[in-house]
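Participant: let's see this in three dimensions:
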Amino acid sequence: MHESGSELGYTVGENSSEYFQFVLKPGCAIRRWEYVEISYPDHSIVGRVERIASRSDLLKDNLGYEGVERYVKNDINEIVDICTGSTLGTVENGKLTKSRYLIRPGTLVKRAGVKILTEIFNPPEEGALNVGTLIGREDVRVSVNVNGLRRHLAIVAQTGAGKSHSAGVIMEELMKKGASVIVLDPHADYVLMRQGEGGRSYSPFIRIFRTPLSTGRYSRDNVGIVEDFTLRFSDLEPDEISDIMGIKENWTNLRKIVEDMHSSMKGLKDLEDFMMSTEKIPPEDRKKISARIRFIKKIKSIFSTRTTGLKDYVSPGQLSIMDLSGMDQYLANYFSFRVINEIMDAKVSYDYEYPVFIFIEEAHNFIPPGTNTKISQTIKRIASEGRKFGVFLVVITQRPGKIDQDVLSQCNSQIILRVTNPLDKKALMDSAESISDAIIEDLSSLETGEAILVGEFVRIPIIAKIRERETKEGGGDVDIASLLIRAREERDRNISIEGDRERVKNIFGG
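Facilitator: Okay, here's the model as predicted:
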C-alpha cells in the first residue's frame, strides 16, 4: 500500500472545476480509480484518477523499431506520465460539497489521506451500514446510509460476480439495526445464514421457512430448526386456489369451474372435499379441469392444518428466509404474493409499526417487462408507494434488461457488480441518472466482489470491495476441479476393489 498524503505531481494544461490533469512525479506508482487530494488553506478538493497516459515527444509511433532502439540504448528519452482526474467535491469543515473552485496549473497533487477519505466514505452516522473498503485502499472503510434505502435498492451482477454475497452483507447490517427482513429465496441461496464464524450460531433471530416441495440442499444438521411454510386449504378463496393450480387470470372458464367446485364443497372444506366436488360439476367441465386436479394432488403436501402468517415471519430485528426452491414459477409467485401482500396490508393499516425490507432474489422472474400478475402488481405498488408506509424493496437480479423498468427505475440506490451484457448495461443507464458513461464502461473489468455503489445511500459514486460475510453462504458455483478430483479417487477405489474381487476368484475359484 502506498503512503497516503504523499506527493504525486503538479496540475498541468487546462483544468476546470470538474476535471483536472497532472503530470506524475518520476518514480511514483498510481492506479486508475485512485483518490487524490489538492489542499488549500481553508479547504481541500478530492478527486479520482480516471485515466492514466504515458507520452514521449521523442518516441513517435512513426519512428520505426531501429530508431526507437537507438534512443532506448543510448538512454535518450523523455517520458511524461499524465493523469486525468474527476473532481468528487470540496471538503470544508469535514463536509463534502459540490466543488465550484477552479484548479490552476502548477498546483500540487497528493495521494488522498485516510482522514479525509474516511470523512467522505465512512462518516460517523447512526444509520451507517458497513459494506466494505475502497478498492485499492483497504485502510478506508466504506459505509452506506440506511435512509438512502427509503427509495429502494437494486443489486445487479452477472452470475458469479457476488450479488448474493453483497445481499447477505446488507441483510447482516440491517439485522444489526433491528430491521425486519424478508427474503424471497427461489434457490435456497440464503438458508445457511444461521451459521456464523466457526460454525457457531450467528443469530437466534434468523428463521427459515420451507415448503414440503423444497429442494434446497440443507438439513437440520447444518441449519438447525426449519419451520413449515404451509397453507390450510379452508383458508383459501377460489381465486387463490386457481393461482396455486397455475390457472392464469385470463383463463376465465377454468376459474369459473374452480369457483363452482368451491361453492359446492361440504364438511371440512379441505383438499379432499375440493377434489370430491368434481363429481358435482358437468362432465365437460370435469374433463377441462382434470389436468389441474392432477397437479394439485401432486403438490398436496403444501396443505396442512395451519396457514403460516404475518406474525410468524415479521418481527423486529428478525430475518425470515422464505425457501421457494422446488416450486414452479407460478407457485412461487403465489407464495411470494401471499407474503408481501400481507405485509403491505399490515403496513397500510398500521398494524405493524417498524420498517420492513423485502429482498427479492431472481427478481426478473417475478417482474419481467409487460407482466400484470398479482405478484408483479404488488411489487410495483411497493416500488411506487411502499416508502410512505415503511416497506422497502431490495431487488436482486442478474438480468436488469429483463426486469420491469418501472420497478428498476424506482430503485434510487444501486450496488452494481460485474456486468458485461450490453443490453443489461443499457438498462442500468436508462434506470438511473447517477450512472455515468465512465461507470458503465468499467463494469466489465470489476473483479468478483468489487462493486460500484451509486444513488441516494452514498454521497458520491463509490468503487468498493464488499467485505467478507459474517454468515455462511449458500448456493454459489460448483467447484468442478475439486469434484473431478474426488470422482477420480472414487473411480480408482472402485477399480482397486474390483481387482481384489478378481484375485479372490482366481485363488478360490467360482
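Participant: alpha carbons only for contacts and neighbour counts from here, please
Facilitator: Noted.
Participant: just how off-centre is the helix or strand containing residue 181 within its chain?
Facilitator: Per DSSP states H and E: residue 181 is located in strand 180-185. In terms of CA atoms, centre = their mean, to the nearest Å, the centre of strand 180-185 is set 13 Å apart from its chain centre.
Participant: so what does it touch, helix or strand wise?
Facilitator: helix 163-176, strand 319-323, strand 356-360 (3 or more CA pairs under 8 Å, 6 or more residues apart in numbering; DSSP states H and E).
Participant: now do 10 Å
Facilitator: Here strand 180-185 touches helix 163-176, strand 206-210, helix 310-313, strand 319-323, helix 329-348, strand 356-360, strand 391-397, going by 3 or more CA pairs under 10 Å, 6 or more residues apart in numbering; DSSP states H and E.
Participant: need the ones you listed in CSV with distance to residue 187, can you?
Facilitator: Shown next, in CSV, are the helices and strands packed on strand 180-185 (distance: least, CA to CA, whole Å):
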stretch, distance to residue 187
helix 163-176, 11
strand 206-210, 11
helix 310-313, 19
strand 319-323, 7
helix 329-348, 11
strand 356-360, 12
strand 391-397, 13
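Participant: for residue 148, which of those is the nearest?
Facilitator: strand 391-397 (10.6 Å; CA to CA).
Participant: buried residues in the following helix or strand past that closest one?
Facilitator: Once the chain leaves strand 391-397, the next helix or strand it forms, by DSSP H and E, is helix 405-410. Residues of helix 405-410 classed as buried by neighbour count (16 or more other CA atoms under 10 Å): 405, 407, 408, 409, 410.
Participant: sequence B follows; please return its structure for comparison with A:
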Amino acid sequence: MPALLSAGLAARIVELGEGGRAFGQDPPPSAKPVLHARLRRNLDDVTEDAAHWAFRAIAAEHPIAALTRLRKACVAAGLTSDAPKRRLFILRNDEWSGGKRTREAVTAFEQAGGRRLSVDEADLRILAALRDLLAEDPPNLQAWLVDRRPTQDVKVLAEALGDVWSDPEPRVPAPEPRPEAPVADGVPSLVVGRAVEGGDAPVRVALEALRRHTAIFAGSGSGKTVLIRRLVEECALQGVSAIVLDPNNDLARLGEAWPEPPAYWEEGDAERAARYLEGTDVVIWTPGRAAGRPLTFQPLPDFAGVAGDPDEYAEAVESAVAAIVPRVKLDARTTRAQLGQAVLRETVRHYGRRPGTATLKGLADLLAELPEGVSELGNAQRIAADLAEALRAAMVNDPLFGGQGTPVDPGVLLTPPPGKRARISVISLVGLPGDEQRQGFVNRLQMALFAWIKRNPAGERPLGGLFVMDEAQTFAPSGSMTACTRSTLALASQARKYGLGLVFATQAPKGLHNRIPGNAATQFFGMLNSPIQIEAAKEMARAKGSGVGDIAQLRTGQFYAAVEGAPFVKVRAPMCLSRHPRSPLASEEVIARAARNAG
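Facilitator: Sure, this is the predicted structure:
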C-alpha cells in the first residue's frame, strides 16, 4: 500500500501543474511503517507552516492489532482536535471492533477530524498502473498526467484531497489572562521563571529546547521539587506527556488540586491549574507493590495480535527470546547455550500459536513437559525441562519479571486516554527499597523507553515526551557504574534526536556522572549548602561561561537559569499548579492512591 499511495500522490502533485510546487510528500516509509504516506502543503516559507494529509491502511482483523495501528497512526500524524492543518485518513473496508477500547479510540480519532475511507478494486488498479508508469517514466508522462488527470478517478484520493486548494482555518489560541503567552515569536515555549533583576521579565525556554535535556542542581529547601513539578505541568498544558520517577514520594500529588490558592501564585495561575487538572491524566504506578498499581516486565508480547502476519509474528518470537535468554543464562557462545536458545525459540514459536493469553508461567509449564514434535533436536525435552526450572527461578528471584501487574509499555505510560491532553505517569519507587533494585528497574525501563521512542519519534512535534529522573546521582553516579548507567548515558546522548526530553535533578552535582551536564542544554542551579557541592556547581557554571557566586545565599525558589546557550540569569521560579505541602505522602498513602487510581 505505501508504494501505491506514493504513486497516487506523486501523480496528483504533477496534475496540479504550477500549483503542485507547494506540495511534497514524505520519503518512502520503513518496512514496518506507522503511516503509509503523507502529503504536505507548504503554507509559509518563513515559519515552515504546512498542512498535512496522512494515510494509513489498516486491514488487520484482530481488534488489538487494529487498535494498536490506529493509535500509532494518530500519534505519528499529530492528529488532535486543535490542529486543523493535520488530517489523517484510515483506509479500511471492514468495520471496527465493538470493544470498549476500540470504540473510545475511534471516537477520539473522529472527534479530532480523522476519517475512515474504503478502498475498492478500481482504486487499486489505477494506483497500481500509476506506480508502474512512474517507474517506467516514459516520454511526455508529465504532460499526459496534466492532461488526463487520472487521480480524479481514484475515489479514495478524491474524498481525502477534495479540499486540497482550501486553506485550513487558522487555529484560534485560547485567551490567556497573563501578559505572556505560551508561544513566543511563533515558537512554542514555556515560562520557567521571572528575572530577579531587570523588571520581573519572564524567562522562557522553547519547548523544542527540552529535547536537548535539562539539569537541575539544587539542595534541600531550594524549591527543586516545585520547579520539577511546574516544568512537568507546563509541558502537560501543551500536550506533552511525562514519565516521572518518584524516589521520595514528593511527586505523587501531581494530580491533586490545592485546597486554597497558594500565596505565591501569579495572576492567571488559578485558571492554568484548572486547565491542567482537567486535561491531564495523572497515574501513579508502584512496581514491587501489588496493593497499589504494580508494573512488571513481560517478555512475551501479544502473539494473537500479530498471528495473521508472518513477519510480525517472527519478530515477536525473536523479541521474546531476546528478553528471556539473559535471564536463563543462555547468552554465551557455548554449544549448550546455542542448543538452549534453539529449543527456547521453537517452544516460544509453538506457544504463541496456542489460544489464550501468553504468560511466562504458561511458557515455563510448556517447557517442563514439552510435547512431541515441538523440537526436532535431540534431548530437546531434557533441555526444555532445565530451561523451565531456570525460568521459574528467574521469576522467583525477580518478582517484576513476568509477575503480576501492568506490563511496562512506554506507549501506555505516555498516551493519555480520550478526552485528556496529556498523561503523567508517576512511578513511585516505594516497592523497590534498595538502590540496586531501583537501578535494575530503571535500566529496563530506559531500554524499553529507548526502543519505543525510536519506533515512535516526535517527528515535527517540538517535544514528544519527558522522562524525569529525581535523585539522578543514584542512577548515573560519577566514579562508578550501576546497572542503569549505560542506558542512562545512551538516552542522554541519543534520545534528543527522537524528540524525548530528559530532566535530571540532583542535590549532589559532584556525585552525578560528568556526561550528564554536558548533554543538558538547559540548566538550573539552586541553593546548595555543602562546600563540595557548591564548588562543583561553580565549576559547571564556569564551563558554560557564567558565574553563580552567591549560590549558597539563594532563597527558596530562586535559581540561576541558563537556557540553551544563553548566559545565566537569576530567576524566581513559579509555584507549581498542583498541591505541594511541606511533608511528602507516606508510602502507605502513595500505595492507597495508586490503588484508587487503578480502580
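Participant: with distance to residue 356 of structure 1 added, can I get the buried residues of helix 405-410 of structure 1 in JSON lines?
Facilitator: Shown next, in JSON lines, are the buried residues of helix 405-410 of structure 1 (distance: CA to CA, whole Å):
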{"residue": "405", "distance to residue 356 of structure 1": "23"}
{"residue": "407", "distance to residue 356 of structure 1": "18"}
{"residue": "408", "distance to residue 356 of structure 1": "19"}
{"residue": "409", "distance to residue 356 of structure 1": "20"}
{"residue": "410", "distance to residue 356 of structure 1": "17"}
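Participant: hang on, residue 2 of structure 2 packs against residue 10?
Facilitator: No. Using CA atoms under 10 Å, residue 2 of structure 2 makes no contact with residue 10, being 12.0 Å away.
Participant: next, the angle from the strand holding residue 181 of structure 1 to strand 391-397.
Facilitator: 30 degrees (axes from the mean of the first three to the mean of the last three CA atoms, to 10 degrees).
Participant: on average, how far is strand 180-185 of structure 1 from the matching bit in structure 2?
Facilitator: Compared with structure 2 after fitting, strand 180-185 of structure 1 has a mean deviation of 3.1 Å; criterion: mean CA distance after the TM-score superposition for structure 1.
Participant: now, among the buried residues of helix 405-410 of structure 1, which is nearest to residue 48 of structure 1?
Facilitator: residue 409 (26.9 Å).
Participant: need the counterpart of that closest one in structure 2.
Facilitator: Using TM-score structural alignment, the equivalent of residue 409 of structure 1 in structure 2 is residue 518.
Participant: enumerate every residue touching its match.
Facilitator: 213, 215, 492, 493, 540, 543, 544 (CA atoms under 10 Å, 6 or more residues apart in numbering).
Participant: what's the neighbour count on residue 5 of structure 2?
Facilitator: 23 (other CA atoms under 10 Å).
Participant: chain center to the helix or strand it falls within: distance?
Facilitator: Assigned by DSSP H and E, residue 5 of structure 2 falls within helix 2-15. How far helix 2-15 of structure 2 lies from its chain's middle: 31 Å, per CA atoms, centre = their mean.
Participant: show me what it is packed against.
Facilitator: By 3+ CA pairs under 10 Å, 6+ apart, helix 2-15 of structure 2 packs against strand 23-25, strand 37-44, strand 49-57, helix 121-136, helix 141-148, helix 155-160.
Participant: related to what we said a few turns ago, mind checking how far the match of residue 409 of structure 1 is from residue 251 of structure 2?
Facilitator: Relative to residue 251 of structure 2, residue 518 of structure 2 is positioned 26 Å away (CA to CA, to the nearest Å).
Participant: just residue 432 of structure 2 next, same as before
Facilitator: Distance from residue 432 of structure 2 to residue 251 of structure 2, by CA to CA: 16 Å.
Participant: so which of the two has more stuff around it?
Facilitator: The neighbour count for residue 432 of structure 2 versus residue 251, taken as other CA under 10 Å, is higher for residue 251 (26 against 18).
Participant: that one -> structure 1?
Facilitator: So, by TM-score structural alignment, residue 251 of structure 2 is matched to residue 190.
Participant: many thanks, I have nothing further to ask.
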